[in-house]
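Undergrad: Below: sequence and its predicted model.
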Amino acid sequence: MKKIINNPTDVVSEALMGMQAAYPDKLVYTPKMEVISRKEKKTDKVAVISGGGAGHEPLHAGFVGKGMLDAAISGNVFSSPSPDRIGSAIEQVSCGKGVLMVIKNYSGDIMNFGLSADLAEMDDIEVAQVVVKDDVAVPDREEGTGRRGIAGTVFVHKIAGAKAEQGASLAEVKAAAEKAISNIRTMGVAMTPCILPAVGKPGFQIADDEIEIGMGIHGEKGIETTKIKTAKEIAEILVGRILDDYDYSGSEVAVLVNGLGGTPLMELYILNMEVQKILEEKGIKAYRTFVGNYCTSIDMTGASVTLMKLDDELKELLDAPCDTPALKI
């Protein structure tokens, strides 16, 4: 294992300290609680927070700033943050207008954020939550945890943060976030596994001549292991699964071609070229496109494609200014 780290047990805290050191005028790091929050606190709006296990950078802390999140909470690598960490973030950002929690659909996150909301409400802090479940590789079912939350979470951060910045009520911010969630679908592919710093070896295996379709961002099994394919073929598979799950025909969409951490931008742009061709052929207009690393899996090579169907409100919120380490509009 070759990684630029000190002690494997300190990677989360040291990464967050490094982020604050890079943006000292914008971010505040809370040691031990592993919270990154906005340095310029706003006292006249709903606060929006999110979080989850580390290893998905820039998600979530990279999206803290004006127009997106007010705070992000990190757990250990691929592990949910504990309720005390989430509670610390809620206390830091609450200003009497309510707090919206954006949660990815994993059992640990659902449990810990839910418990934190209950504790906050005992202290008279109004808390609402939305759950992102955009991964079409997993069936959308009632029983069990169901569909995973992955890269589409970035769009939810953007929509909820912009709505809150407008001065909307907690109910209005939640409604905008839920509208975004209902219109978002994502599908990914892994080319190689990732290496957890504390383990020092891949968490799973992919043969040199194979790829995993639908692999989760923690290394969860995909829906198919197949031989290496061209960018065109991969785009057809990913977009095809998305369009099979949700009707985007005749609509305008936001597109996210997301790298999983180890994929060169050159390859992501090639994938985007093929995605755009498919959308044009299907009569789907790409209103705004984002290409890069937004929701990663440490050093995994691979990519995901996300589509968000837009209406006038979502377009306005998507275009609204934001200023964060990972996204600036």
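TA: Cool, got the structure.

Undergrad: Going by C-alpha atoms from here, please, whenever you check contacts or count neighbours.
TA: OK.

Undergrad: isn't there a strand covering Val154?
TA: No. When the secondary structure is assigned by DSSP: H, G, I helix; E, B strand; the rest coil, Val154 falls in helix instead of a strand.

Undergrad: I'd say it and Tyr294 touch.
TA: Yes. Between Val154 and Tyr294 there is a contact under Cα atoms under 8 Å: 7.3 Å.

Undergrad: for comparison:
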Amino acid sequence: MNMLINSAETVVADALRGMAAAHPELDVDVERRLVVRRGAREGGRVGLVSGGGSGHEPLHAGFVGYGMLSAACPGEVFTSPVPDQMTRAAAAVNGGQGVLFVVKNYTGDVLNFDMAAELAGEDGIRVERVLVNDDVAVTDSLYTAGRRGTGATLFVEKIAGAAAEEGAPLERVAELARRVNDSSRSFGVALSACSTPAKGSPTFDLPDGELELGVGIHGEPGRERRAMMASREIADFAVCAVLDDLEQVAPADGPVLALVNGMGATPLLELYGFHAEVVRVLAARGVPVARTLVGNYVTSLDMAGCSVTLCRADDEMLRLWDAPVETPALRWGR
């Protein structure tokens, strides 16, 4: 596979060097693998820290900035960051109001963020943890115990980040983040496999003319493999899988935040066409859409495919979603 890299060993460091050059408003520590919002300790705000394996860009480092994350900890490709990164991040953003760890439900991330929370606590930093586990495709997988954390991570980080920006206390920010996660569900589809720099070839076998329904963001298997389907058929399957699960826990009469997310190699021409089909299915199910985001936000390297994330949003969530945000990958209202 041809890749625009120097080497597999330096790909994350090289990306961080490039990010530092492109975004001087961020403090990027290439050696320690930290991306920190400049002035993160100022203003008496709760600090928000997230992170995970690289390869899902712009998640998480692309969401560091005003109204969202205070810091991100990038690991190696598809590999959890280590507790030292997270502990340093907590110290770098703690302004005395405590720190919220936003953790996707993957075994390495959970274990390492838990350990970092203990270490930060020993240093006198109050830490709350919120687990994101929105993927309805499967329960338990190669990387997880329970459901995987995917697109709802963006909703959690944006809405909790806006609450922290307003000065909400740690317990309130954490409660809101959990409520967003509990109100969100996702489903992903792969049209091709992804290729990691270290392997240099597809990480799983997906023959031409087939797709993986319910794929994970690391290429984990989903519910089933089928012959290629039309966009409208994929939307029927994915949106109904999300709504059928979501309606068990969230009121069925409220509006949703909708994320139509590209996995990395699917162009906007296709994503917008798919979004039209998503809207069609939601309308048929009587679900109003309050806000929509279409694009590549939680990716899987060069995988072709998409995911749908829906969040049953109350008035407070919508207000905080609309609040100003200024990060490399998400910005409005300033």
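TA: Looks like it came in fine. Bear in mind that the values here come from a model prediction, so they are computed numbers and not experimental data.

Undergrad: where does the TM-score land?
TA: Overall, the chain-to-chain superposition scores 0.97 on the TM-score scale (TM-score structural alignment, normalised by the length of structure 1); 326 aligned residues with a Cα RMSD of 1.2 Å.

Undergrad: picking that back up, intersection of neighbour lists for Val154 and Tyr294 of structure 1?
TA: Leu59 (Cα atoms under 8 Å, 6 or more residues apart in numbering).

Undergrad: okay, the two: which has more neighbours?
TA: Legend: neighbour count by other Cα atoms under 10 Å for Val154 of structure 1 and Tyr294, higher for Tyr294 (25 against 20).

Undergrad: Please give me every residue in contact with the more buried one.
TA: Under the contact definition (Cα under 8 Å, 6+ apart), the residues listed for Tyr294 of structure 1 are His56, Glu57, Pro58, Leu59, Ala151, Val154, Asn258, Gly259, Leu260, Ala326.

Undergrad: Ok, Asn183 of structure 1 next?
TA: The contact partners of Asn183 of structure 1, taken as Cα under 8 Å, 6+ apart, are Leu307, Met308, Lys309, Leu310.

Undergrad: between the contacts of Tyr294 of structure 1, which is closest to Ile213 of structure 1?
TA: Nearest to Ile213 of structure 1 out of the contacts of Tyr294 of structure 1 is Leu260 (Cα to Cα; 13.3 Å).

Undergrad: what's the burial count for the residue mapped onto the closest one from structure 2?
TA: Using TM-score structural alignment to pair residues, one finds that Leu260 of structure 1 aligns to Met263 in structure 2. In terms of burial, Met263 of structure 2 registers 29 neighbours under the definition other Cα under 10 Å.

Undergrad: for the closest residue to Met263 of structure 2 other than its chain neighbours, helix, strand, or coil?
TA: In space, Met263 of structure 2 comes closest to Thr299 once its chain neighbours are excluded; the distance is 4.2 Å by Cα to Cα, 6 or more residues apart in numbering. Going by three-state DSSP, the secondary structure assigned to Thr299 of structure 2 is coil.

Undergrad: Trp321 of structure 2 now?
TA: The local conformation at Trp321 of structure 2, judged by three-state DSSP, is helix.

Undergrad: what about stretch 258-275 of structure 2, how long is it end to end?
TA: 9 Å (Cα to Cα, to the nearest Å).

Undergrad: What are the buried residues along that stretch?
TA: By neighbour count, with 16 or more other Cα atoms under 10 Å as the criterion, the buried positions of stretch 258-275 of structure 2 are Ala258, Leu259, Val260, Asn261, Gly262, Met263, Gly264, Ala265, Thr266, Leu271, Phe274, His275.

Undergrad: In TSV, list these along with secondary structure and distance to Ala145 of structure 2.
TA: Rendered in TSV, the data for the buried residues of stretch 258-275 of structure 2 read as follows (DSSP: H, G, I helix; E, B strand; the rest coil; distance: Cα to Cα, whole Å):
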residue	secondary structure	distance to Ala145 of structure 2
Ala258	strand	26
Leu259	strand	25
Val260	strand	25
Asn261	strand	24
Gly262	strand	25
Met263	coil	23
Gly264	strand	25
Ala265	coil	28
Thr266	coil	29
Leu271	helix	30
Phe274	helix	31
His275	helix	31
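
Undergrad: Now for those: which two are most distant?
TA: Maximum pairwise distance among these (Cα to Cα): 20.2 Å, between Ala258 and Ala265.

Undergrad: what's the burial count for Asp118 of structure 1?
TA: By other Cα under 10 Å, 16 other residues sit near Asp118 of structure 1.

Undergrad: Can you spell out which helices and strands pack onto the helix or strand hosting it?
TA: For Asp118 of structure 1, the host element (DSSP states H and E) is helix 107-122. The criterion is 3 or more Cα pairs under 8 Å, 6 or more residues apart in numbering; DSSP states H and E, and the helices and strands that helix 107-122 of structure 1 contacts are helix 83-93, strand 99-104, strand 127-132.

Undergrad: Output the contacts of Tyr294 of structure 1 in JSON lines; the columns should cover distance to Phe204 of structure 1.
TA: Written out in JSON lines, the entries for the contacts of Tyr294 of structure 1 read as follows (distance: Cα to Cα, whole Å):
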{"residue": "His56", "distance to Phe204 of structure 1": "17"}
{"residue": "Glu57", "distance to Phe204 of structure 1": "20"}
{"residue": "Pro58", "distance to Phe204 of structure 1": "23"}
{"residue": "Leu59", "distance to Phe204 of structure 1": "22"}
{"residue": "Ala151", "distance to Phe204 of structure 1": "21"}
{"residue": "Val154", "distance to Phe204 of structure 1": "26"}
{"residue": "Asn258", "distance to Phe204 of structure 1": "21"}
{"residue": "Gly259", "distance to Phe204 of structure 1": "19"}
{"residue": "Leu260", "distance to Phe204 of structure 1": "15"}
{"residue": "Ala326", "distance to Phe204 of structure 1": "29"}
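
Undergrad: Nice, that's everything, thank you.
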